[in-house]
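Visitor: Mind folding the following:
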Amino acid sequence: MTDYQQLYETSAVNTGGRDGVSYLADGTYEVKITTPKDMGGSGEGQNPEQLFALGYGACFHGALELVKGKHKVKNASQVLHTVRLYKKQDAADFKLEVEIQVGIQDFDRDETQKLADEAHTVCPYSKAVAGNIDVFVKAVDYDASQEK
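Guide: This next block holds a predicted model:
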């Protein structure tokens, strides 16, 4: 990391694992963690996969905005991250997979794919999971109904 200058640091604490509480060490955010109903839990809180999707989505979209700026693209964009958890049969062996769908307003899918692929090369989350998690980046049509 000698070529990099640290920009930010944060710490989080978890008690209780998948059925507990996670919070930022500085006390600014806390979330109840529960096992999803699909996995036999109550599903009443959030789960690690949901939080990973939120974090990766925000980070990837930030990288996409950086790439769009480099190419002088001002069109609105949206990113959908789908995180899937898999378990190997008859083993306590788990694996994640991520699908990233990227839409850019008034861009065709080929143009969008080029920018999305470039964002994938600069996104810190994408770099962190490279070689460990299967990640699929896919251009889709921009969906204005998803704007908030």
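Visitor: all contacts plus neighbour counts: C-alpha atoms, from now on.
Guide: Fine.
Visitor: Report the contact partners of the residue sitting nearest the centre point of the chain.
Guide: Per C-alpha atoms, centre = their mean, the C-alpha nearest to the average position across the chain is that of Tyr56, at 2.1 Å. By C-alpha atoms under 8 Å, 6 or more residues apart in numbering, the residues touching Tyr56 are His81, Tyr125, Ser126.
Visitor: swap the cut-off to 6 Å and go again
Guide: Tyr125 (C-alpha atoms under 6 Å, 6 or more residues apart in numbering).
Visitor: Against Leu64, how distant is it?
Guide: Remark: distance between Tyr56 and Leu64 (C-alpha to C-alpha, to the nearest Å) = 12 Å.
Visitor: cool, and Asp106?
Guide: 16 Å.
Visitor: What of Glu44?
Guide: Per C-alpha to C-alpha, Glu44 is found 32 Å from Leu64.
Visitor: Neighbour count: the two, which is higher?
Guide: Leu64 (24 against 13; other C-alpha atoms under 10 Å).
Visitor: Would you do the same for the sequence below? I want to compare the two.
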Amino acid sequence: MTEQQLIDVKNDFQVEIEKVLYTGTVRITGGREGKAKSSDDRLEINLSTPGGTGAGTNPEQLFAAGWSACFIGAMRHNAPRLSIIIPNDVAIDAEVDLATNYDGFCLQARLNVSLPGLSPEQALALVEAAHETCPYSKTTRGNINVQINVSM
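Guide: Model (predicted):
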């Protein structure tokens, strides 16, 4: 058995948690050129560097997929309260950029949300509500550049 040490991560604030609903557990080996496997064996993928020749996906694509799925879930969560019926063909084309700045590596993102059949007012209300409730949006708020484009 290996010895473990706790690293105290310094945060500007601590979020108070009432109840943990789910914990996703994934083991990564080999970094950007490695493999990812979830503890429940539902995810097992190869990883590769963005733009590289590897056959796997990369963390930016995984983040874009997770955020998009969660954002659609947040729209579905808010729709009844807003008396809006979400179209069956709702879609998000997410773009996550790996970039650099004065502080080293960073991310920025664009969510291109398609809500066919909704009025501009309905689409905007739904997307604004989702951006306030989606955990990924909360995590990125104030930390990375985010642009949300809505089409009907």
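Visitor: tell me, which helix in the second structure spans the most residues?
Guide: If you go by DSSP state H, the second structure has its longest helix at helix 59-82.
Visitor: hey, where'd the helices end up in the first structure?
Guide: Going by DSSP H, the first structure shows helices at 48-70, 109-122, 124-129.
Visitor: want to try TSV for these, with distance to Gln5 of the first structure as columns?
Guide: Compiled in TSV, these are given as follows (distance: least, C-alpha to C-alpha, whole Å):
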stretch	distance to Gln5 of the first structure
helix 48-70	17
helix 109-122	15
helix 124-129	14
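Visitor: Relative to Asp141 of the first structure, which of those helices is closest?
Guide: helix 109-122 (6.8 Å; C-alpha to C-alpha).
Visitor: Show me what that closest one is packed up against.
Guide: The contact analysis (3 or more C-alpha pairs under 6 Å, 6 or more residues apart in numbering; DSSP states H and E) places helix 109-122 of the first structure against strand 134-139.
Visitor: do that again at 7 Å, thanks
Guide: Judged by 3 or more C-alpha pairs under 7 Å, 6 or more residues apart in numbering; DSSP states H and E, helix 109-122 of the first structure is in contact with helix 48-70, strand 94-104, strand 134-139.
Visitor: Let me have the ones you listed in TSV, extended by distance to Met1 of the first structure.
Guide: Formatted as TSV, these follow (distance: least, C-alpha to C-alpha, whole Å):
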stretch	distance to Met1 of the first structure
helix 48-70	19
strand 94-104	26
strand 134-139	24
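Visitor: Please identify which of these is closest to Thr28 of the first structure.
Guide: Of these, nearest to Thr28 of the first structure by C-alpha to C-alpha is helix 48-70, at 15.9 Å.
Visitor: which residue numbers in the second structure go with that closest one?
Guide: The aligned range for helix 48-70 of the first structure in the second structure is 59-81, by TM-score structural alignment.
Visitor: Buried by neighbour count: which residues of that stretch qualify?
Guide: Across stretch 59-81 of the second structure, burial judged by 16 or more other C-alpha atoms under 10 Å covers 59-60, 63-65, 67-72, 74-79.
Visitor: Understood, closing this out.
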